[in-house]
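Asks: this one's structure only:
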């Protein structure tokens, strides 16, 4: 097993109930632009060589964060390694939103990327994304937890106290920032968004965390790995917020490639991820704060099964055409 922490059938309370009572696993719903002859739920590499793309510059984007400039520096050494492995110039693309990242992939302007957990199925089905790697700890374990946080002086001490208050989500495609907490609140607490509590969309986990601390929101659903990194950088401090709910572990950001890159180039990119030496790099310094120390291989079919099921429980469909 690749992971010791990630257990897709053991999600806490309502999320666990949603998964165990589902009679089927949600499946991929690829756009008609793609084929899946091998049945692995991701777009095939085109069989027609004339459709292969071999750009002189590879464009890489990391999932949206509050300050993309910070992550341009974090990823710089890795992108130099990627350039050496592929013989390409590599450009960091500082996306401002999940929607912008998805659109760049679909339009062919993005070649290599890390998509947030809930955004991976959208990228796979609508953009031809082929995920192959995830960050993991030295022992191979990986993942993060969804937390619902509030300001210490908000008067919110339990999930029930969210009634009549404002809860911030990140974006509709986010797993921990929207889909998982929505399933939890609906099935365990009988609470519907904009009926039993007010909602807001902050755009990113960073924004949600800072919004709670600054009292822009009464509470927020976040990925705790983001909070851990913000704490380590001194952006926020211990005690700035309180946690009222913590889920079991979900897979974190998936790294992958556009389906129509030249097959040899796809192999070179994958090899670059798995051969990268993290020791003493900015990547190690940043992601050690959330326990990560290497890239390990994953498959969308296996490792995103729980995320597809949560999306299905929320009635998510992929009308990409």
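Replies: Perfect, I can see it now. These numbers were taken from a predicted model, which means no experiment stands behind them.
Asks: can we go C-alpha only for contacts and neighbour counts from here?
Replies: Fine.
Asks: The closest residue in space to residue 231 that isn't next to it in sequence: what secondary structure?
Replies: Spatial nearest neighbour of residue 231, excluding adjacent residues (CA to CA, 6 or more residues apart in numbering): residue 237 at 5.8 Å. Assigned with DSSP: H, G, I helix; E, B strand; the rest coil, residue 237 falls in the coil class.
Asks: where do the strands sit along the stretch 151-300 of the chain?
Replies: 166-169, 198-201, 219-223, 242-250, 254-258, 294-297 (DSSP state E, counting those that start in this stretch).
Asks: Reformat those as CSV; add distance to residue 49 and mean neighbour count.
Replies: Converted to CSV, the strands of the stretch 151-300 of the chain look like this (distance: least, CA to CA, whole Å; neighbours: other CA atoms under 10 Å):
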stretch, distance to residue 49, mean neighbour count
strand 166-169, 42, 25
strand 198-201, 42, 17
strand 219-223, 40, 29
strand 242-250, 37, 19
strand 254-258, 15, 25
strand 294-297, 26, 21
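Asks: want to compare, so here's the second one:
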């Protein structure tokens, strides 16, 4: 082999090794950066994640850090821009991330409850008993990017031939499900819509007076939350994380605590195709940009 050709080979090998190193940087990192859409207070999200984070550390062999984000959009951008590695998305935020990344976001698991998730409409007004009664009233959604707090409630309002932007007196966005309950209970708005899971949790914790605030409409079921990662996450790590979630067993006391904090009976595999109807609803409502 000539000296010149040997240099070429060495250069080629060096370039290849640099590309490989760049491509395998994910596998070499020691920290799994996790976040969640801020659909509840930051302190509550941290509390819910703490035992799950410790569990994932044992199962993956990596340090797991929970990083709160300021809003729903930040969770999408954080995952796409490699600032986060795994995010708890709602159905709509998953669709936004999938579209923004050109299908480079993969949903791994969802709670069994997320196969048929629901939203509830609440009020303190005795004159509001069906969706059509919201005409001319004040109303609050949760976050603009929330599936259960905005997208699906809007979808069912439109199906009832009620356009919230033109048929209601005023609409607002509370930013979170618990904030929606507070706004309705405090008389800031006539009614609001939120995630059924948060509603049931607040009721069970006696944080809402059901003699004052009541549910007057519950939506049909739809696919919602999931844990998502980027497609560049090594398959081996994806499998470790997926297997860890699927292994959670309510008969084990430690696992039961994790599942209860996640408001889950168990986790099951999911796939992008499950969220086609969410994507369609977002497009029909003009919310997918």
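Replies: Here it is on my side, so go on. This is a predicted model, so every value here is computed, not measured.
Asks: TM-score for these two?
Replies: Once the chains are laid over each other, their TM-score by TM-score structural alignment, normalised by the length of structure 2 reads 0.82; 263 aligned residues with a CA RMSD of 2.3 Å.
Asks: want to throw the strands of the stretch 151-300 of structure 1 into TSV with distance to residue 284 of structure 1?
Replies: Formatted as TSV, the strands of the stretch 151-300 of structure 1 follow (distance: least, CA to CA, whole Å):
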stretch	distance to residue 284 of structure 1
strand 166-169	29
strand 198-201	30
strand 219-223	19
strand 242-250	21
strand 254-258	16
strand 294-297	9
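Asks: So which of those is nearest residue 286 of structure 1?
Replies: The minimum distance between residue 286 of structure 1 and those falls on strand 294-297, with 12.3 Å, by CA to CA.
Asks: Could you give the residue range in structure 2 aligned to the closest one?
Replies: Counting by TM-score structural alignment, strand 294-297 of structure 1 lines up with residues 266-269 of structure 2.
Asks: Just tell me what residue 44 of structure 2 corresponds to in structure 1.
Replies: Aligned partner of residue 44 of structure 2 by TM-score structural alignment: residue 70.
Asks: quick one: that match is in a helix?
Replies: Yes. Assessed by three-state DSSP, residue 70 of structure 1 belongs to a helix.
Asks: Just give the number of residues close to it.
Replies: Residue 70 of structure 1 has 12 neighbours, counted by other CA atoms under 10 Å.
Asks: Tell me which residue of structure 2 lines up with residue 251 of structure 1.
Replies: Per TM-score structural alignment, residue 251 of structure 1 is aligned with residue 223.
Asks: contacting residues for that match?
Replies: Taking CA atoms under 8 Å, 6 or more residues apart in numbering, we find residue 223 of structure 2 in contact with 91, 114, 115, 116, 117, 274, 275, 278.
Asks: From residue 249 of structure 2, how far out is it?
Replies: Distance of residue 223 of structure 2 to residue 249 of structure 2, computed by CA to CA, to the nearest Å: 22 Å.
Asks: same thing with residue 227 of structure 2?
Replies: Separation of residue 227 of structure 2 from residue 249 of structure 2 (CA to CA): 18 Å.
Asks: Please apply the same query to residue 110 of structure 2.
Replies: For residue 110 of structure 2, the distance to residue 249 of structure 2 - CA to CA - is 15 Å.
Asks: Residue 65 of structure 2 too?
Replies: Residue 65 of structure 2 is 23 Å from residue 249 of structure 2, by CA to CA.
Asks: where in structure 2 is the aligned partner of the helix or strand containing residue 91 of structure 1, by residue range?
Replies: Element membership for residue 91 of structure 1 (DSSP states H and E) is strand 89-92. The aligned range for strand 89-92 of structure 1 in structure 2 is 63-66, by TM-score structural alignment.
Asks: check the fit of the matching stretch onto structure 1 and give the mean distance.
Replies: In the superposition against structure 1, stretch 63-66 of structure 2 averages 0.7 Å from its aligned positions (mean CA distance after the TM-score superposition for structure 1).
Asks: Just the helices from structure 2, written as ranges.
Replies: Using DSSP state H, the helices of structure 2 run over residues 3-23, 25-28, 42-60, 72-80, 91-100, 152-159, 164-167, 177-185, 196-204, 235-247, 253-261, 276-284.
Asks: compared with structure 2, how much does stretch 70-85 of structure 1 deviate?
Replies: With mean CA distance after the TM-score superposition for structure 1, stretch 70-85 of structure 1 averages 1.8 Å from its match.
Asks: who's in contact with the equivalent of residue 182 of structure 1 over in structure 2?
Replies: When structure 2 is aligned by TM-score structural alignment, residue 182 of structure 1 is paired with residue 154. Residue 154 of structure 2 makes contact with 164, 285, according to CA under 8 Å, 6+ apart.
Asks: And for residue 209 of structure 1?
Replies: Contact partners of residue 209 of structure 1, counting by CA under 8 Å, 6+ apart, are 149, 220, 222, 227.
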